[in-house]
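Peer 1: How does the following fold in three dimensions:
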Amino acid sequence: MGLGKTIQVLSFLGSLHFSEMYKPSIIICPVTLLRQWKREAKTWCPSFHVEILHDSAHDLSSKKKQSDSESDYESEDLLDSETEGKKSSRTSKKWDPVIARVVRSNSGLLITTYEQLRLLGEKLLDIEWGYAVLDEGHRIRNPNAEVTLVCKQLQTVHRIIMTGAPIQNKLSELWSLFDFVFPGKLGVLPVFEAEFAVPISVGGYANATPLQVSTAYRCAVVLRDLIMPYLLRRMKADVNANLPKKAEHVLFCSLTKEQRSVYRAFLASSEVEQIFDGSRNSLSGIDVMRKICNHPDLLEREHSSTDPDYGNPERSGKMKVVAEVLKVWKEQGHRVLLFSQTQQMLDILERFLVTCEYNYRRMDGVTPVKQRMVLIDEFNNTDDIFIFILTTKVGGLGTNLTGANRVIIFDPDWNPSTDMQARERAWRIGQKKDVTVYRLITRGTIEEKVYHRQIYKHFLTNKILKNPQQRRFFKARDMKDLFTLNDDGNGGSTETSSIFSQVSVDVNIVGAPDSQERLSFQAPVAKDDNSKIGEADNSDPKGKAGDDNNNGELDEETSILRGLFDAHGIHSAMNHDAIMNAHDEEKLKLEEQASQVAQRAAEALRQSRMLRSREGVAVPTWTGKSGAAGGPSSAKKKFGSTVNPQLTSKSSEESLNGYDAIRGNAFPAGASAGKALSSAELLAKIRGNQEKAVSDGLVHQFGTPASTSNSRAGSVSNGNRSASSSSVVQPEVLVRQICTFIQQRGGKTTSASIVDYFRDRIPSKDLPLFKNLLKEIAILEKNPSGSFWVLKPEYQDQ
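Peer 2: Here you go, the predicted structure:
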């Protein structure tokens, strides 16, 4: 989001027009973005004949305010339908000239909304468009919605969806979007859900069986490979955007006494019992709990909204935090965006801002469409406006609000992309200051459960679009888990902290009173899509001045969090970026590094074998001390190519060649075996000494003794163990050990054999390297008799 999707699409359409390949096209977008699209089209494609098909002059003041239903959370779908739904066939005729002008023009571009497309389907669906572009295309994520079915009937094969959130809740949404772009590519929905959606979702829980986890991984890989050719996904680091840093923190607020009392009373009420019995809709109960978390007065809005004390900040834990934060940010000269899910909560926040005499602006679903861009431009261009309060659905879609550098998300949404969209209003191209985002979560309540659901959905998205091997944290739970209160006063830890504290030390910023030292935190860069940006910032020509500014930002945020924690305004704070990157970026980096090391080691072995093959079999191989074949040119000039047999016993103990080890360990020079061995015993002795030589090499390199249960070569002395414990791993040596092990078994062996032999010899930290080395020198071949690792031809005995 904020990476120039609008400009990129317009540039593409403009290039088609320049190449005389353009036909009249249609762009469908949310009502808030109509004028933004027209303005950008005039800027980037001035030759286009742009028309807006929307009754923007419609008097929204006559629109009845959102009804007092049990769910008061604003919906863009509802806003569009209420704004535009009161159309008739008679009034739709006025759009005929507009449509005709666009279709007749060789440079016609029609911009309309999803609801207008639904209402005027009989006019717009019969036209053969050059391109159909859906901005904020996740609007058609419901595959059975009327607007989705109408969009899929557009007469064109050239279809583009623009969205920053292709998966918001479940995989069927991805199917719906993809079925618009490439109908039938993912089959029909029932088959897709049975074969992909269900296995991937089930395998994403922490209590999934190994089979379910493996199945989910395989299905995710197949699905990713199917959609990737038709998906252009860019992060901010990919376009090398010169963005400032972003720090995003989750502040866990405590309930006030009034909130806790009301919350517990509701959990013990008959309404909750009816929800458990199935006689009452659970969403109504969830909405009640979310209102209590925001402010308990919301439950009495109808009766006490005119009371002067209505919305008192002292009765809301989150409002007390907001009051303290805004006071500090005002003094520091920052500008703020404050997002909430409901208009009702904005009413309370607005009363608070008036009381504090803050200069503010407000935008929500009842704001006339024509005034929305005026408000946005006024905020961006006027430094005197301190704070802009918005509903997440209206203010969080496609708008550019880079005039602010501080963002507060007052209450979380079930949909992670909704909060992410809100955050991206400020942290986007054009922002010049470091951005700080505070997510307010009331700990132990339904809000913390909502936040967990956000994280789960984020991991599900990454499982398909980024990394199929996602770590699993959450367990499948029932409805009763939502209707609980895990609040034990100021002590203890949050459930979120318990889940993710194992991931990284960077997760917890401010914790319980016994962890005060964690207050000296460092604001992290957003690792998921801006890691390269952070590196670029270090080379800022401003030099030390830039560093001083960054340090000042850190000191400011440290001071704010310290003050909130000391005043018991917040229970704890966590690093949101570290949580969202809990799929273990370090492991991915380690795998990549191990792969590079393995490739270098395999190449070194290949070159070494080539050098050795230039000499005859009668020339001893270079061991580092003796021999000549395959060694450096200087080694061939030294004397000593003929070795005294009396000296071989010492060198054989250090040799990694099995046949040299036989003489040193079994038959020292001048010694007698004491008994003649049979040929079978002799061969067994040779094989045992060969394997012991390999084992000794591994122990020497890794300091890990062979297990007596897995090795037939005996044990290693404690002295040798301690002496080798600090040895540095040499991939070139390790790859030779793997190669020798497979060669001794005829050039191929099973995975079980490799695991059994090397399991207790390779430290866990070197397993990625071992795995990549194995893949470099051998191929896993599968046949009816089983699977075998077979050495590549260049590593076979010659």
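Peer 1: hey, let's count contacts and neighbours off CA atoms from now on
Peer 2: OK.
Peer 1: Now do R260: how many residues are near it, please.
Peer 2: 18 (other C-alpha atoms under 10 Å).
Peer 1: how much distance is there from the helix or strand encompassing it to the middle of the chain?
Peer 2: With elements delineated by DSSP states H and E, R260 resides in helix 257-267, which encompasses its position. Distance, stretch centre to chain centre, for helix 257-267: 35 Å (C-alpha atoms, centre = their mean, to the nearest Å).
Peer 1: one more to put side by side:
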Amino acid sequence: MLSNPAELPIVTQSDITELRKDFKLRPYQLEGITWMKFLAKYGLNGILADQMGLGKTIQTLSLLNIINEKLQYKCLIVCPATLVDHWCSEWKKYFPNQKSCFKTAFMLNILESAPNGIYVGAYEEIKHGKFKNVNWKYLILDEGHVIRRSQTQLFENITHLRSQHRLILSGTPVQNSPGDLWALFAFLMPDYLPDRGEFNTMFVKPIKACRSNKATEKILKEGENALQKLHKIALPFILRRNKKDVLKDLPEKSVSDYYCHLTPLQRKAYEAIVDNCAFQSKLSKTKGQAKTFSPMHTCILLRQLVDHPQFVQDEIKEVGISESIHGTIEESGKMLALKQLFDDCEIGAPIEESNEPFSVQAEGSSNDGCWDSIETVKKEFSHRVLIFCQWKKSIDYLEQVFTRHQLGREINYLVLDGSIPVHDRHNVGERFNGDPSIDVLLLSTHIGGVGLNLTGADVVIFFDHDWNPVKDLQAIDRAHRLGQKRHVMVYRLITKDTIEEKVMNLQKFKTNTANVIVGADNASLQTMDTSELVDLFSLSGGSKRDKKEINNCGQEPSAKKRKTIDLTDNSVINIEEKWDLDVLWSEDDYTEAHDLTSFANSST
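Peer 2: The predicted structure is shown next:
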């Protein structure tokens, strides 16, 4: 019954007594509330893993209304700081007659003697210990996958909070590895899964072994069995519905890879940076020698270079590129592709049209009302865009391009990134949704890719991409969710034959693994051909440098390696035996670095 809530006595709309009378819950939402209520009744905890945009918020608030109708208990919702206002406004919107939520950011400490009700706080507040003095009736983690790293202080602090019931909300509970699931269940039900070491032996290692392109049939079978076993163990406590199955009236979504090419300047700089990649023991600052970069730094530089050479102009000079960089869109293949995309989608008004004087009708007639109507209709049917960026400098550059009309169009835009105060971010999203004159919302994937409702847009453009495919999927679902009335078009700008294209290929294994663990159907387990470091950096597609060595990259990275690796020898090409790229390039490396822009700009 746990895995099939349809067999439980379904909660009805009338059971949620304080819910706004003019709002009707969908059948799958009532089933979700039924499932969570059933777990609570028998002292169990679980993960509501509905695909983003299906209304996990309203289901959760309805559950709290049922079990805490008279607000006789204290319930805590912990979420990303950006979403605190969202939770409070949703509670006020759907339960207007109930007491407002308490925002814990304005409280120094919370004691058992504090008023009963619903408290909403941010993960950043956990470290201050303000939640530890209360025995909560319900402890709910929104975007709960953030606790997946069990070695962090956040995980330690949050698992020690006291509560009668626990619930995790996450459309993507498994992000990087099956090991993510262990941390989530350690919070929900500490003794349900084996300890971390045994869990890794039983599940993580055999599943990860399948990613090697040298995996034998026996290894593949072991990985398949481990994956299916983990799926069965987790199934009763994870409820996931997909939009295509439950939202028949949701408009379609189409995802297109929009390929672009390096400009001659970018290609020259790309080759020079790759030539100066070296491991730590070979990093050179000797006078008269070209600057060298670590593999991690090289990776970041290449990703920024394919966006625009201006982003790495200091490093370009250090490797001997003398060409001047002016910051024009013609210097970046990706910017030229973006201009073409804006023209194709008719984003904003062409400058030549917007500057033409409007012809006035004959005296005695008025077309003001007609003109206003035309403009209103035009805005209602024009495309509106979310542009997601990884780098703050990308957002700043695009702002500059829009302001200077370098795309040849009049673009009205807003920005939502780390520079916007936390308490204003929800309002930025609401302003974008409510004002059809705003053509574009520029967002950082980290800040704007989670939790927000941005159905005012029907076009989503990824200017660049996150290592973790889940974050890009979350970003897409800011627009493709309940409330969307139009077909959503997603464009992923990918620079052909560069690190960007190759990293996109590395996402497949993680995505398939996550789908099998939390999905209802059995997705086939595919091997992931982990490209060698040389191939990850090298230019392909007919370049003379396809087979050329990367200078200085042959040095072993640490004394722990048993033999020296010569990457210039084409007979020694299986990088799987030499590097654990999942560790070297994992998304956790970036999260722990906190500030990628500063890291990319720092001297090696």
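Peer 1: Would you pull the TM-score for this pair?
Peer 2: Between these two chains, after superposing, the TM-score reads 0.69 (TM-score structural alignment, normalised by the length of structure 2); 442 aligned residues with a C-alpha RMSD of 2.6 Å.
Peer 1: rewinding a little: structure 2: matching residues for the helix holding R260 of structure 1?
Peer 2: Taken onto structure 2 by TM-score structural alignment, helix 257-267 of structure 1 occupies residues 264-274 there.
Peer 1: quick one, strands of the stretch 51-200 of structure 2?
Peer 2: Listed in chain order, the strands found in the stretch 51-200 of structure 2 under DSSP state E, counting those that start in this stretch are 74-79, 102-103, 117-122, 135-142, 162-169.
Peer 1: Please produce TSV containing the ones you listed, extended by distance to V255 of structure 2 and mean neighbour count.
Peer 2: As requested, the strands of the stretch 51-200 of structure 2 are arranged in TSV below (distance: least, C-alpha to C-alpha, whole Å; neighbours: other C-alpha atoms under 10 Å):
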stretch	distance to V255 of structure 2	mean neighbour count
strand 74-79	29	23
strand 102-103	38	18
strand 117-122	33	23
strand 135-142	27	22
strand 162-169	26	20
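Peer 1: need those in TSV with distance to P206 of structure 2, can you?
Peer 2: As requested, these are exported to TSV (distance: least, C-alpha to C-alpha, whole Å):
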stretch	distance to P206 of structure 2
strand 74-79	33
strand 102-103	44
strand 117-122	36
strand 135-142	30
strand 162-169	27
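Peer 1: Show me where the stretch 301-450 of structure 2 has its strands.
Peer 2: For the stretch 301-450 of structure 2, the strands defined by DSSP E, counting those that start in this stretch occupy 349-350, 385-389, 409-410, 413-416, 440-444.
Peer 1: G46 of structure 2: which of those strands is closest?
Peer 2: strand 440-444 (30.3 Å; C-alpha to C-alpha).
Peer 1: Have a look at how far, on average, that closest one is from structure 1.
Peer 2: On the superposed models, the aligned residues of structure 1 are on average 0.6 Å from strand 440-444 of structure 2, with distances taken as mean C-alpha distance after the TM-score superposition for structure 1.
Peer 1: Looking at structure 1, which helix is longest?
Peer 2: Once structure 1 is assigned using DSSP state H, the helix that runs over the most residues is helix 585-613.
Peer 1: What's the first helix or strand after it?
Peer 2: Where DSSP H and E defines the elements, the next helix or strand beyond helix 585-613 of structure 1 is helix 648-654.
Peer 1: Next one: the equivalent of R351 of structure 1 over in structure 2 from I447 of structure 2, what distance?
Peer 2: For R351 of structure 1, the aligned position in structure 2 is Q400, judged by TM-score structural alignment. Using C-alpha to C-alpha, to the nearest Å, we find Q400 of structure 2 at a distance of 20 Å from I447 of structure 2.
Peer 1: of the two, who's got more company?
Peer 2: Neighbour count, other C-alpha under 10 Å: between Q400 of structure 2 and I447, I447 has more, with 22 against 13.
Peer 1: Nearest spatial neighbour of that one, chain-adjacent residues omitted?
Peer 2: D417 (5.7 Å; C-alpha to C-alpha, 6 or more residues apart in numbering).
Peer 1: follow-up on the earlier one: reformat the strands of the stretch 301-450 of structure 2 as CSV; add distance to I316 of structure 2 and mean neighbour count.
Peer 2: Formatted as CSV, the strands of the stretch 301-450 of structure 2 follow (distance: least, C-alpha to C-alpha, whole Å; neighbours: other C-alpha under 10 Å):
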stretch, distance to I316 of structure 2, mean neighbour count
strand 349-350, 34, 16
strand 385-389, 22, 26
strand 409-410, 31, 22
strand 413-416, 29, 20
strand 440-444, 25, 23
